[in-house]
Structure formats: C-alpha cells, structure tokens
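Peer 1: below are the sequence and a predicted model for it; my questions follow.
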Amino acid sequence: MSAGPVAVVTGAASGIGAALARACAARGMALALADVEAGPLAEVAESLRGNGSRVLECAIDVADGDAVAAFATAVRAEFGRVGLACLNAGVVGPRLPVWEQRPEDWRWVLSVNLGGVVNGLTAFIPGLMKQGSGHVLVTASTAALNPVHGGGNGPYAASKHAVLGLCETLREDLGAAGHPVGVSVLCPGPVATRIRDAARNRPDAAGEPRSPSPSFENTITTIDADTAAARALAGVDAGRFLVLTNPGSETEAGARFARLERDLVVE
C-alpha cells in the first residue's frame, strides 16, 4: 500500500468504518474521521486519541457534497498528504420488492451509497493525483457481485453495483492519465454491524421502516468488523482491485458469473 501517515475514513462512528480507523491507527497512521452521527464519532475519536493517535473528526452527511468538500479542505489543512482514503459510509433500506420501494427510499440509499462515494472521490482524488501517490478504498458489498437470495432491497443492490462500475471506470481514468493512485473496492458479505438499523439516520420523515431489514440468508460466513477491516487493508497492501472478506463470497460470486457467461452470445 502506498499509504502515507494519514488515513481518511467515512462512516467511522461504527461498524467497518470504526474498525478501519482502529486498524489504521494500529499501523501508526493519523486519522481523519467523518460520520453523520456526531456523538458516536466523538467516542471513537477519543478512544483512538487515548491510545496515542492523532485524530481529526468531522460530523457530516456524505450525501452533502459541500460538506465533504469542506472536510477534505480541513484534512489537507491539518495533515497535508493523505495516504489512504476509505470511502465507507453506507446505509440499507427496508427489505421489500423493487416495486414497493418508495421514491424517498431510492433517493436516500442512492444519495448516501453512491452520491457519498462520488462526493468523496471528487473531494480527495485531485489531491492524491497532485501528490502522485495514495490509495482509495471504497466499500461496496457482495451485493455488487451476486443478488441476495430471496431478493429485496433493490436500491441497495443498485447502489453497490453502481459503486463497482464507478470504481472500475475510475481505475481506467487514472491509468489513462498516468496517475499512480491505487483503487480497491471492498465487497464484504455479512458483517456484525448496525447497518440494518441505518434508518435511525434518515433525514426525512419516511425514516420509520415499514418492515424490518433482516439478515439476508446465504451461504456466506458472517464475520466481525475488525476481521473485515484487517482483510480490507491486506487487500490494499496486495494491490487487489476487488477485496473480498467473507469465506463463501468467492463461491457465490463465481456461480453468478458462470450464469452470466452462459448468456454471453450474440444470436
């Protein structure tokens, strides 16, 4: 990993984001942390400071492009160079068929999961290009590689497929422009986090879930957030574009690709 002494992490107040912050701190990196939940973010930041880490924290909604741009400006002013930008913030909506998802469900999930990544890339990629180094780690999901058994949550699946396609294009753009900035897409399977309680942070009146977002049944082993973070950084170290974290992910994704390959014909 061509990482300098600073790691940026969005969605850092809990789950994989907080675990990524801990893992980067263990490597001796300074931290720039962002999350929409100010209280939990402050707790994570204070815990890391207590262990000797240098931490900048900003309570922002990644769906707000101006706020993300201001965060990036603050990071550059405080630390200068960024070695690793982890664009991790994400939400999941109610598990319902595509035709039952309301417009506000689509807007919220896409504004955070896709719009938040776009805002992060827009804010941080130019600085990485200018310094001629660094790496971007974007959190997608195994839902970007294989549909969830039984369906449900089309907005989430659509957002994660879009993130994967966006990052593939980003990698091509950087290569064509001759910039040595690395790109990795993290595709975790089931991880023990609070993402299914994401409606607590919805900014609109439609935030009350109409149905629970239960665990999605599949053959992929559930892991904890610290294990996911450790495997994420190992994938970045290895220079992998696609980073899987859960045993079984490769089997399910491979089966999906095999199904698609059967249709790769022109009649």
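Peer 2: On my side now, so go ahead.

Peer 1: switch to C-alpha atoms for all contacts and neighbour counts from now on
Peer 2: OK.

Peer 1: how near is residue 79 to residue 97?
Peer 2: Residue 79 is 45 Å from residue 97, where distance means Cα to Cα, to the nearest Å.

Peer 1: take a look at this one as well, against the first:
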Amino acid sequence: MSAPITDFAGRVVVITGGAAGIGRALAEAFARAGALVVLSDIEAGALAATAEALREQTGAKVDGIVADVSDEASVEELAAEVFRRYGRTHVLVNNAGVGPPGAKVWESTPNDWRWTFGVNVYGVANGIRSFVPRMIASGEPGHVVNTSSGDGAVAPMPNASVYAASKAAVATLTECLGAQLAEEGHPIAVSLFLPSGKGLLDTGLWTADRNRPTDLAREKPRSTPAMTVAGLVAAAAKDGREIPIQPLDEVADDVLRGIAAGEYCLMLGRDDAAKTLSVRAERFGAGLNPTETGHNLLDL
C-alpha cells in the first residue's frame, strides 16, 4: 500500500453526493483540515447553499460542481473541470448514493434496480474511470474512498435486497481497485467506507426519492409512506423509547483519521463487524445461508 496522506492542507478533495448528510460532514472535516474541497451533487440549489455555508464556516476554498454520477459523460465533465482548475486530485470520495423502498426480491421493480445500481454502482465506477487515470498521470499521492454500507459489505438485510446488492457490488469493486493499484505500484491508496456508529444516520438516503428521475419511477406505487428518521424518533417517543442518532461529524472525523492511518476499512464499530463476518463465515463453511432468518431492516 502507498504511503498514506497524513496532511490534508492544500490537498484537492472531491466528494460526490456532497450537498448534504455524510457528504457535507466529510466536506466540513476536510475543509477544516485545510483541504481545497470540490463538492458535487445533482441538487444544484442545495449544492450551492452548502458550498457557500462551508466557505463561511471554515474559511476554506469550497467549490460546487453539479454532476449526475449515474451519467458517465457528466462525471467525465466533472473530472475534466476539476483537473482544469487544480491540475490534480488527491482524495476522491465516491459518496453519492440512493436507497429504493424495501421489497421482497420477487416484488421489487425493474426501475428500482436501474435507479439504485445507476447511482450506487455505476456512480462509483464512473468516478473511478474518470478520475483514477488522471490521478495516475499526475504522479501525485492519492486516495480513493468508496462509500458502501454494512448492509451489503458485512451482512445484508433481506428487506433491503436491492440496496444491499448494490452496496455489496461497491465493496467488491473497491477491493479489486485497491489490489490492482497496489500491484502496479501506483501511489494511490483505496478505502472502503462503511458509515456506521451507535445510532441512526440522519442522511438524505431516507428521502432519496426526491432525486429519482421520472423515467425511473416505480412501476407500482409503494404501499406505505417512506420512513424518515424524524418519523422513527417520533414513533419511538410515543412508546417511551429513545432512538440514538449518530453524529455525522464523528463519522467524518473517523474517515480522515483512517485515511491518515492508511486503513482500508473505514468504519466506527469495526470490531463488531468483524465478529459478524466471523459468524457468517462459520455458517458459510457449514453450508448454510450466512444470513439467518430475522435479520432485517425497517422498510425505508
């Protein structure tokens, strides 16, 4: 593995899905560390507002460039513009992601698969294909971070089958990318980012339908309203329970720490995930489905 980037001051950092949620938290963390941050998102208004707010909060240089990660031409234009402005990219965070409604595999709709894989998988692949060759050519040290999920990379939740399948694909292509870059000796490290923590992550993933293209709308309407973090917290409060929320700044800070430490897997609670993988490996070795009945997810 190449020597890690331990000082982010003056480094060019590109983050997709950067207008809100984890992307915004990462942008703020990198900006406070002195990086030159380029945010990309499909939501132009939110992107502009976030870039302006971060410039005011941190005093750092933060640019916003609209791009649709599912469109390879759009991502190619993003990469070309970043290299035109800065001549390099040191850290690429392929973070944009969406989540379709939960469904049984045989009841999921074709457009759920097209939309989810278009953003979550092709979006990451497009980012790699457009940025990594330019990063290699620049000869500068670099780091690629791909956002996956414990739901897919560690243990899939059956009700989130489409989403889990997409995130499992991201985990695999990230592993392959890291091995290939290392084998060829390029000074570019790779990390798999699994957002996690001790509570729910309040991100735009819960309301991803707001950006769903009309031509990829569900072929059959969902039977229940989309669940939100606010709705879950309110429902729990009525029952006298409290649902913890994981602060996103802690998640972002751990990503910067992990990059500087040269870690492949960036995840709060990684030891717990390792134990889960060990149990799954034992079931696999015994010829059993690694996913036990009852391991499920709330209907997003």
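Peer 2: That came through fine. None of these values were measured; they are calculated from a predicted model.

Peer 1: can you give me the TM-score here?
Peer 2: Between these two chains, after superposing, the TM-score reads 0.90 (TM-score structural alignment, normalised by the length of structure 1); 260 aligned residues with a Cα RMSD of 2.3 Å.

Peer 1: settle it for me: which of residue 79 and residue 97 of structure 1 has more neighbours?
Peer 2: More crowded of residue 79 of structure 1 and residue 97, by other Cα atoms under 10 Å: residue 79, with 17 against 13.

Peer 1: map the more buried one across to structure 2 for me.
Peer 2: Following TM-score structural alignment, the counterpart assigned to residue 79 of structure 1 within structure 2 is residue 86.

Peer 1: so residue 132 of structure 1 sits against residue 180, correct?
Peer 2: Yes - using Cα atoms under 8 Å, residue 132 of structure 1 makes contact with residue 180 at a distance of 6.2 Å.

Peer 1: report how many residues lie close to residue 191 of structure 2.
Peer 2: A count of nearby residues for residue 191 of structure 2, using other Cα under 10 Å, gives 24.

Peer 1: helices of the stretch 1-150 of structure 2, start to end?
Peer 2: Under the criterion DSSP state H, counting those that start in this stretch, the stretch 1-150 of structure 2 contains helices at 21-32, 44-58, 72-86, 110-120, 122-138, 150-153.

Peer 1: list the contacts of the shortest one.
Peer 2: The reference is to helix 150-153 of structure 2. 156-157, 163-168, 171, 194-196, 273 (Cα atoms under 8 Å, 6 or more residues apart in numbering).

Peer 1: what's the answer for the third one, then?
Peer 2: Counting contacts by Cα under 8 Å, 6+ apart, the residues outside helix 72-86 of structure 2 that touch it are 12, 38, 65-69, 88-89, 123, 126-127, 130-131.

Peer 1: again, only using 6 Å
Peer 2: Outside of helix 72-86 of structure 2, the residues within contact range by Cα atoms under 6 Å, 6 or more residues apart in numbering are 67-69, 126, 130-131.

Peer 1: quick one, that helix and helix 122-138 angle?
Peer 2: Interaxial angle, helix 72-86 of structure 2 versus helix 122-138 (axes from the mean of the first three to the mean of the last three Cα atoms, to 10 degrees): 30 degrees.

Peer 1: mean per-residue distance, helix 72-86 of structure 2 versus structure 1.
Peer 2: Following superposition, helix 72-86 of structure 2 is found to deviate from structure 1 by 0.6 Å on average (mean Cα distance after the TM-score superposition for structure 1).
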